[in-house]
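The sequence isn't on hand, but the structure is:
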């Protein structure tokens, strides 16, 4: 056993399952963070049947709920004393043509909540564990799974999308919402905050990278779409992309993530964007440092997260007080 502890979100199916399976096979202590505890246990049992001595367990978390994320972190820190790897893999998409904005109980738009707010809060609440582990074991890693659709200027599928507007962060303005724009914005936020957090974690030996694993039509990403649109995606779009050699399988996609998570090749590599196993340039929009900072601040405020700003050896923690203002705590 390696002694390394890893959290993989969305680990009961698709890419997340294959990442958890690979890490478990390698002797890592794997926490499968799943929205459905029942489906998570079924997936865990499949891994244990294949690797009887593997260290793998399931914990429940619904990334669209900030209360659920906090509950998960509280339970995790009761069980584990370290964290070497966090793979923010779980995600969802509405019907891309859907113009009906859907919100969660906490008032967040569901796509942004699941794909961005939840992973952001999870990362912030676990950052101390990652820093402490890196100090003891030499390094710790965060991997944010994103999508090429974040780059609407170069993606044929999201070419009709617009730029992210901070004052319309959750597409709350009338007539601006559609499922594709919501998804594009949330995946852009993954990249924006990968770069921002990587810079702020400089000198801590905690690395942060983003990866687009490719088009994997057989995942449950489109689970919220209606049956007709799911059929069109799986049968029509999948076939066209496959003919054009634009698709991949969960196993192949997971290998790129696993290499980034496990390989010595990527030790110390941080603040990068990868596609299909290779470092690439992300969207022009994602390199906007002013936008990175604005998104960081608005996300911190909306989620009530305790985010961190690191400057050399100085660590400042930003927390949201009961009145909603930001306090700087040394």
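Received, thanks. Just so it is clear, the structure is predicted and the values come from calculations on it, not from any experiment. Numbering: from 1, shown residues only.

contacts, neighbours, all on C-alpha from now
Will do.

contacting residues for residue 304?
Residue 304 makes contact with 319, 320 under the criterion CA atoms under 8 Å, 6 or more residues apart in numbering.

Now do it against residue 93, distance only.
Separation of residue 304 from residue 93 (CA to CA, to the nearest Å): 24 Å.

swap in residue 74?
Distance, residue 74 to residue 93, by CA to CA: 28 Å.

Just want to know which of those two has more residues nearby.
Taking neighbours as other CA atoms under 10 Å, residue 74 and residue 93 compare with residue 93 leading, 22 against 13.

Take this one as well and set it beside the first:
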């Protein structure tokens, strides 16, 4: 049985996307990676109850640990399957308090939002074939020209993003900047990867879900900011074209990753249903190259672990 993997599917956009994928692909195995298997099993049961899809499973994966990523891929390799038809790198975090680090010592936003999905993708490439798809959930906040209210990304080097210097800026401002920069990394990775897998006929795209009030990204906010995110911002759905419900964005993500209408697209950036240009910096080949090469070094991936030449 062929397989679809979607990270960040226990709530919000990812959960709604998983529901849609279960409806779209009843003959495919749907894997929900999760840190907490008990919570994951509850999500699996809900998806099965709502869609009658009987091939949904959860598998342990902690994106704050590169070892966990390796163990997930090893476990996946032992599953009875006939290849990976779609990988959706949807999980993401944003911290608005103190600086946090992954188990490998990387700044957590960069580690979880960029390095772990980068590593996961390269390790899973050997299980993909022509026609398979890879989708990175990015964000319009990576583009300074978009009126998102979020700070402009600051890309210095991947090394400095992984090991940032101490700063006197407010934790909220720092957390937001790290988030928007990590989303720029998702788009840079999309373009860098597309060049390297073009001959394999595997497509890769980046997706902006728009602003989705009430999602898990606000989990580390103060009670006041959580209230604003969960309730006040929901009014924007009626006023702003790129503010969506989790259900709307989840369906858009599922269609981009697996829908017939998007099978000819690769190396593109989508805002909801439509292809649009990404930020000017995202097209800079020097940034793409620096991020790619440093990410290879930071993750320690070996040539025999993936199916494309390194670097």
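Alright, I've got the coordinates. Keep in mind that what you see is a predicted model, and the values were worked out from it rather than measured.

Can you spell out the matching residue range in the second structure for stretch 286-297 of the first structure?
Under TM-score structural alignment, stretch 286-297 of the first structure corresponds to residues 282-293 of the second structure.

and residue 328 of the first structure, what is it in contact with?
316, 317, 318, 319.

hang on, it in a helix?
No: looking at residue 328 of the first structure with DSSP: H, G, I helix; E, B strand; the rest coil, it is strand, so not inside a helix.

Distance of it relative to residue 64 of the first structure?
On the measure of CA to CA, residue 328 of the first structure and residue 64 of the first structure end up 27 Å apart.

related to what we said a few turns ago, mind checking which of the contacts of residue 328 of the first structure are buried?
318, 319 (16 or more other CA atoms under 10 Å).

Export the contacts of residue 328 of the first structure to a markdown table and append columns for distance to residue 166 of the first structure and secondary structure.
Converted to a markdown table, the contacts of residue 328 of the first structure look like this (distance: CA to CA, whole Å; DSSP: H, G, I helix; E, B strand; the rest coil):
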| residue | distance to residue 166 of the first structure | secondary structure |
| --- | --- | --- |
| 316 | 24 | strand |
| 317 | 23 | strand |
| 318 | 20 | strand |
| 319 | 21 | strand |
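
so where is the helix with the most length in the first structure in the second structure?
Determined from DSSP state H, the single longest helix within the first structure is helix 179-200. Aligned using TM-score structural alignment, helix 179-200 of the first structure spans residues 175-196 in the second structure.

Please tell me how far the matching stretch is from the chain's geometric centre.
Relative to the centre of its chain, stretch 175-196 of the second structure is centred 10 Å away, using CA atoms, centre = their mean, to the nearest Å.

Over to stretch 249-257 of the second structure?
Here stretch 249-257 of the second structure is found 13 Å from its chain centre; the criterion is CA atoms, centre = their mean.

repeat for stretch 27-46 of the first structure
How far stretch 27-46 of the first structure lies from its chain's middle: 17 Å, per CA atoms, centre = their mean.

if I look at residue 46 of the first structure, how far off is residue 17 of the first structure?
10 Å.

Quick check: residue 102 of the first structure vs residue 113 of the first structure, distance?
11 Å.
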